[in-house]
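Novice: I would like to see how this sequence folds:
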Amino acid sequence: MANKITYKTLQAKKNVEQIVCITAYDALFASIFDKHVDLILIGDSLNMSFNNESDTLTIGMDEMIYHSKAVCRGANRAYIVGDMPFGSYHSIEDALKNATRFYKETKVDAIKLEGGKEVAHIIKAIVDSGIAVVGHVGLKPQMARSEGGFHVQGRDEASIERVFNDALEVEKAGAIALVLEGTISSLAKDLQRELKIPLIGIGAGNVCDGQILVWSDAFGFFTNFKPKFVRRFLNGAELVEGALKKYVDSVKTKDFPGDEETYL
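Specialist: Reported below is the predicted structural model:
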């Protein structure tokens, strides 16, 4: 725990060193990632990548708490952030109840919620209660169903102004960092210069203070579709399937278990 990353660690990296972030949903992968990344997010994206849902809306607090507990058991170095699911912060009362539950039942360092000006008062209330908050503006996955899909933000002046002002409101409300998703890179560049808190990009170009990807996207396990901003650093699904075929063949031919795997 001597090298535990805190929000002060992240803040010190702004304009100095890129912040590396990734999602995790269980203790096994969290323990692998923990040695190498600065921040681990238990994202509600697991509803799509692992529950095979079309969006993030149907996951609830119980599931997010369950996965957050697992990640916190697997990681003890990285800064850990848990996503507040859709419907858990529509009012200050609900937001405080659910954010407090996150802090009491898990060991997350912060919670993350989506929205700008419209949730700034909620962010402030959570921060004032002693809970760290990471904001999320730009493309907001929890709004995908009502907005008819996942759309890049900043394609026109009105969108640029809205996202820019949302980011400033989230910072003013007390967020310790901000995720910027699905925006044109020039907007991200302007925000990185303007904001005093770290700006973490996903689909916002390389001008942010750091980057985050969903791990199953980055390592090729989720193959239903591939967003433009994703780079696959591993063909994980192919590798696992290849290994599985070897296992199946070994069992069918009685090559496994062999003498070395048998108690004699």
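Novice: only C-alpha atoms from now on, for both contacts and neighbour counts.
Specialist: Will do.
Novice: please name the residues that touch Phe229.
Specialist: Phe229 makes contact with Ile202, Gly203, Ala204, according to Cα atoms under 8 Å, 6 or more residues apart in numbering.
Novice: any idea how far it lies from Leu139?
Specialist: 13 Å (Cα to Cα, to the nearest Å).
Novice: before we move on, back to that, so which of the contacts of Phe229 is the most crowded?
Specialist: Neighbour counts for the contacts of Phe229 (other Cα atoms under 10 Å) peak at Ala204, which has 25 neighbours.
Novice: sorry, back to before: closest to Thr9 out of the contacts of Phe229?
Specialist: Taking Cα to Cα as the measure, Ile202 is the one of these closest to Thr9, at 20.5 Å.
Novice: quick check: the residue nearest to the closest one when sequence neighbours are not counted vs Gly258, distance?
Specialist: In space, and not counting its chain neighbours, Ile202 is closest to Glu181: 4.8 Å by Cα to Cα, 6 or more residues apart in numbering. Remark: distance between Glu181 and Gly258 (Cα to Cα) = 51 Å.
Novice: so for these two, which sits in the more crowded spot?
Specialist: Taking neighbours as other Cα under 10 Å, Glu181 and Gly258 compare with Glu181 leading, 23 against 10.
Novice: my guess is the more buried one contacts Gly138. True?
Specialist: Yes. Counting by Cα atoms under 8 Å, Glu181 touches Gly138, with 5.2 Å between them.
Novice: now the second one, please; I'll put the structures next to each other:
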Amino acid sequence: MARVSVPALRARKGGEPIVCLTAYTAPIARHLDPHVDLLLVGDSLGMVVYGFDSTLAVTLDMMIAHGAAVVRASRHACVVVDLPFGSYQESPQVAYRNAARVMSETGAQAVKLEGGAEMAETVAFLTSRGVPVMGHVGLLPQSVNALGGYKAVGRDPASAERIRADAQAIADAGAFSIVIEGTMESLARQITEDVAVPTIGIGASPACDGQVLVTDDLLGLFSDFQPKFVKRYAQLGDAVGAAAAEYAADVKTRRFPGPEHCFGVKKATA
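Specialist: You can find the predicted model right below:
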């Protein structure tokens, strides 16, 4: 099975919506792969997998390890790996060195980076050297300290215009698609109309050319908080807890393991 390619995704502008989900591990990637066009190995793994308070502690080595696992476990989806905080902001040259390492060590098809007009030079530098780039504008999790927390952006005309300009700059620099996160719906709709490349919404607009969610949110693995933009398609957190409770009860009462789970013991017959 041939993977969905970067050019194929770019050609989906204004066409069939692009289906994206995050994946950080081989088992999850294997389950998602037949159903999605794009698997995003997001630096959100810092919070989802490692329990950090933000994405800022995620390292390049972490992203490479998880990116490689997702690539190995998938066959169909295009795999995009986030460049973590501090790995690309210093200069286009540093960004290229780190992006090239991600591409070569994971086998991913593209990288993603956050930022607007200030990152346009870096996007152009990478794309002109054979590194496909997905952009990311609006709410930028790597800038959480500067933003003062995770909250929707583009509420006032000045900030909305700045985000529109950021998206246009990244598209003009050569990004093949742009994630729009945590913006007013009308702003995401306008950006989608403005730029010539597909937009991928998360807390944005149904008018975007595609949608992405954190898979653990979609599956209901977090019970303490549900963002407004998340639709839960399962409540696996409850199922995991129930299975663990049943297992614990079986162990304590010696119902598990039974004869059928042991080597060299024949199960009693009636």
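Novice: would you pull the TM-score for this pair?
Specialist: The pair, once superposed, lands on a TM-score of 0.96 when counted by TM-score structural alignment, normalised by the length of the first structure; 263 aligned residues with a Cα RMSD of 1.2 Å.
Novice: ok, back up a step: what do Phe229 and Leu139 of the first structure both touch?
Specialist: With Cα under 8 Å, 6+ apart, Phe229 of the first structure and Leu139 have no common neighbours.
Novice: name the helix or strand for Val71 of the second structure, please.
Specialist: Assessed by DSSP states H and E, Val71 of the second structure sits inside helix 60-73.
Novice: what's the next helix or strand after that helix in contact with?
Specialist: The helix or strand immediately downstream of helix 60-73 of the second structure is strand 78-82, counting by DSSP H and E. For strand 78-82 of the second structure, the external contacting residues (Cα under 8 Å, 6+ apart) are 3-6, 37-43, 63, 67, 70-71, 102, 108-113, 134.
Novice: swap in stretch 238-247 of the first structure?
Specialist: Phe256.
Novice: mind reading off the mean deviation between that stretch and the second structure?
Specialist: Averaged over the aligned pairs, stretch 238-247 of the first structure sits 0.7 Å from the second structure after superposition, using mean Cα distance after the TM-score superposition for the first structure.
Novice: just how off-centre is the helix or strand Gln192 of the first structure falls within within its chain?
Specialist: For Gln192 of the first structure, the host element (DSSP H and E) is helix 185-194. Computed by Cα atoms, centre = their mean, to the nearest Å, the chain-centroid distance of helix 185-194 of the first structure equals 20 Å.
Novice: what comes into contact with that helix?
Specialist: Under Cα under 8 Å, 6+ apart, the answer for helix 185-194 of the first structure is 154, 160, 164, 167, 180, 198-199, 201, 204-209.
Novice: ok, average deviation of it from the second structure?
Specialist: Helix 185-194 of the first structure sits 1.2 Å off on average (mean Cα distance after the TM-score superposition for the first structure).
Novice: so that helix matches what in the second structure?
Specialist: Aligned using TM-score structural alignment, helix 185-194 of the first structure spans residues 185-194 in the second structure.
Novice: list the contacts of Ala204 of the first structure.
Specialist: So Ala204 of the first structure contacts Leu180, Glu181, Gly182, Thr183, Ile184, Ser185, Ala188, Phe229 (Cα under 8 Å, 6+ apart).
Novice: now swap in Gly236 of the first structure and tell me
Specialist: Residues near Gly236 of the first structure by Cα under 8 Å, 6+ apart: Phe219, Gly220, Phe221.
Novice: turn those residues into CSV, including distance to Thr58 of the first structure.
Specialist: Shown next, in CSV, are those (distance: Cα to Cα, whole Å):
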residue, distance to Thr58 of the first structure
Phe219, 25
Gly220, 24
Phe221, 22
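Novice: which parts of the match of helix 185-194 of the first structure are buried?
Specialist: Residues Glu185, Leu187, Ala188, Arg189, Ile191, Thr192, Glu193 are the ones in stretch 185-194 of the second structure that count as buried (16 or more other Cα atoms under 10 Å).
Novice: same check on stretch 148-158 of the first structure?
Specialist: In stretch 148-158 of the first structure, counting by 16+ other Cα under 10 Å, buried: Phe150, Val152, Gln153, Gly154.
Novice: in the stretch 1-150 of the first structure, which spans are helices?
Specialist: 7-13, 27-34, 46-49, 61-74, 92-105, 120-128 (DSSP state H, counting those that start in this stretch).
Novice: Lys254 of the first structure: which of those helices is closest?
Specialist: That would be helix 27-34 among the helices of the stretch 1-150 of the first structure, by Cα to Cα, at 29.8 Å.
Novice: residues contacting that closest one, please?
Specialist: With Cα under 8 Å, 6+ apart as the criterion, helix 27-34 of the first structure contacts Ile22, Ala24, Ile40, Ala70, Val71, Cys72, Arg73, Gly74, Ala75, Asn76, Arg77, Ala78.
Novice: nice, that's everything, thank you.
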